[in-house]
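>>> Sequence below, structure please.
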Amino acid sequence: MRLSALIVGLCVAASAALPALAQNETVIKERQQLMKNNAKAARTASEIIKGSQPFDAATAASLFTTLNEDAKKFATLFPEDSKTGGKTEAAPAIWEKPAEFKAANDKFIADTQAALDAKPADLDSFKTAFTKVAANCQGCHQQFRQR
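Below is the predicted model of the structure:
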């Protein structure tokens, strides 16, 4: 009887601890997918700038649209239960400095929207717009990403 009571007690204690350990891997995967989308868009932009892919205004618009739409979703994907797990590279600074993180994401949204609004029609205007957009990446990664 004592052994079964002990087992029941341990199971109850363990199940009470589970919510504290649970991680929101769904949201982690979602934000990782958005970053993969951004990396693919950045690679394509780099290929256009280097000349290994021809400039096309529709492609340019598509790249900036992807970056803009993903940025609008991105800041919502950092609930408290997604700090660890799922091979996340999100730095603690995201939760420690939420206003700074939001400001960085808002700037990225504004810069990608400005690039969309500019409607680059040639390679030079695309380079100018993309350079401004890409400047956001390094600053955000340095502060809000861990490796």
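>>> From here on, just use CA atoms for contacts and neighbour counts.
OK.
>>> check which helix or strand covers residue 128.
helix 123-144 (DSSP states H and E).
>>> So which residues of the protein form helices?
With DSSP state H as the criterion, the chain has helices at 2-21, 25-50, 57-74, 93-96, 98-118, 123-144.
>>> could you dump those helices to a markdown table with mean neighbour count and distance to residue 80?
Shown next, in a markdown table, are the helices of the chain (neighbours: other Cα atoms under 10 Å; distance: least, Cα to Cα, whole Å):
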| stretch | mean neighbour count | distance to residue 80 |
| --- | --- | --- |
| helix 2-21 | 11 | 11 |
| helix 25-50 | 17 | 11 |
| helix 57-74 | 18 | 15 |
| helix 93-96 | 14 | 8 |
| helix 98-118 | 17 | 11 |
| helix 123-144 | 16 | 15 |
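>>> want to throw these into a markdown table with distance to residue 83?
Below are the helices of the chain laid out as a markdown table (distance: least, Cα to Cα, whole Å):
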| stretch | distance to residue 83 |
| --- | --- |
| helix 2-21 | 11 |
| helix 25-50 | 9 |
| helix 57-74 | 14 |
| helix 93-96 | 8 |
| helix 98-118 | 13 |
| helix 123-144 | 12 |
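>>> out of the ones you listed, nearest to residue 85?
Nearest to residue 85 among the helices of the chain is helix 25-50; the distance by Cα to Cα comes to 6.5 Å.
>>> okay, the angle between that closest one and helix 123-144?
Comparing the axes of helix 25-50 and helix 123-144 via axes from the mean of the first three to the mean of the last three Cα atoms, to 10 degrees yields an angle of 140 degrees.
>>> got the angle for helix 25-50 vs helix 57-74?
Using the same axes, to 10 degrees: helix 25-50 against helix 57-74 is 150 degrees.
>>> Let's see this one next, to set against the first:
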Amino acid sequence: MKTMLKAALIASLSLTAMPAIVSAQDDPVEARQQSMKAVGKATGVVAGMLRGRADFDAMAANAALADMRAAVEGYDMLFPEGSEAFDRSEAGPTIWSDRADFEMKVAAFKSDLDAAIAANPQTLEALGASFGAVGQNCQACHEAHRVDRF
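Predicted structure coming up:
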């Protein structure tokens, strides 16, 4: 039963990155929002373990890291000129006015996720060590390039 629950959790997490890929050409605003929702869902799995709200599960933690990475593949391309849509998005204007900084932060996030995935954390301590930089990148990008509108 426990194994089936783990498999279901991992399968559901793995599917969260797909909508962003599917709809990116049709609606980049929707695609990037779906991407961030997938990242948020996977981050919730990791954060739950790190904060002691969920038992550590190496398989689920590593799947969550992989899901975050899949969700942000091509993420910086989901902000083409003219897609500001400030009325329905929390994307800040600095994404377009300081594109180099935004792309640098996205690249750092991807790189740190790659490192966390390569570390293949098998203990809670290892997960915390590998996830620290990932979380810092999330915060840095949100502080610089996200606006709370809702």
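>>> For residue 82 of the first structure, which of the helices of the first structure is the nearest?
helix 25-50 (6.3 Å).
>>> can you tell me the mean distance of that closest one from the second structure after alignment?
By mean Cα distance after the TM-score superposition for the first structure, the fitted helix 25-50 of the first structure averages 1.2 Å away from its aligned residues in the second structure.
>>> which secondary structure elements does that helix contact?
On a contact count with 3 or more Cα pairs under 8 Å, 6 or more residues apart in numbering; DSSP states H and E, helix 25-50 of the first structure meets helix 57-74, helix 123-144.
>>> rerun that using 7 Å as the cut-off
helix 57-74 (3 or more Cα pairs under 7 Å, 6 or more residues apart in numbering; DSSP states H and E).
>>> Skipping adjacent residues, who's closest to the residue nearest the centre of the second structure in space?
The residue lying closest to the centre of the second structure (Cα atoms, centre = their mean) is residue 39, at 2.8 Å. Nearest residue to residue 39 of the second structure, sequence neighbours excluded (Cα to Cα, 6 or more residues apart in numbering): residue 68, at 4.8 Å.
>>> so what's the one you found up against?
38, 39, 42 (Cα atoms under 7 Å, 6 or more residues apart in numbering).
>>> Would you mind measuring from it to residue 84 of the second structure?
23 Å (Cα to Cα, to the nearest Å).
>>> burial measure for residue 54 of the second structure, as a count.
12 (other Cα atoms under 10 Å).
>>> Tell me the spacing between the closest residue to it other than its chain neighbours and residue 122 of the second structure.
In space, and not counting its chain neighbours, residue 54 of the second structure is closest to residue 48: 5.2 Å by Cα to Cα, 6+ apart. Between residue 48 of the second structure and residue 122 of the second structure the distance is 16 Å, computed by Cα to Cα.
>>> related to what we said a few turns ago, looking at the helices of the first structure, spot the one closest to residue 87 of the first structure.
Short answer: helix 25-50, nearest of the helices of the first structure by Cα to Cα, at 8.3 Å.
>>> hang on, residue 54 of the second structure packs against residue 45?
No. Between residue 54 of the second structure and residue 45 there is no contact under Cα atoms under 7 Å: 8.1 Å.
>>> which residues sit in contact with the closest residue to residue 122 of the second structure other than its chain neighbours?
Closest residue to residue 122 of the second structure apart from its sequence neighbours, by Cα to Cα, 6+ apart: residue 58 at 5.1 Å. Shown in contact with residue 58 of the second structure (Cα under 7 Å, 6+ apart): 121, 122, 123.
>>> Translate residue 58 of the second structure into the numbering of the first structure.
Counting by TM-score structural alignment, residue 58 of the second structure lines up with residue 57 in the first structure.
>>> where's that match relative to residue 50 of the first structure, distance?
16 Å.
>>> and if you look at residue 134 of the first structure?
From residue 134 of the first structure over to residue 50 of the first structure (counting by Cα to Cα), the distance is 15 Å.
>>> Next: residue 101 of the first structure.
Look at residue 101 of the first structure and residue 50 of the first structure: by Cα to Cα, they are 31 Å apart.
>>> Next: residue 30 of the first structure.
Applying Cα to Cα, the value for residue 30 of the first structure to residue 50 of the first structure is 30 Å.
>>> what do you get for residue 7 of the first structure?
Counting by Cα to Cα, the gap from residue 7 of the first structure to residue 50 of the first structure is 65 Å.
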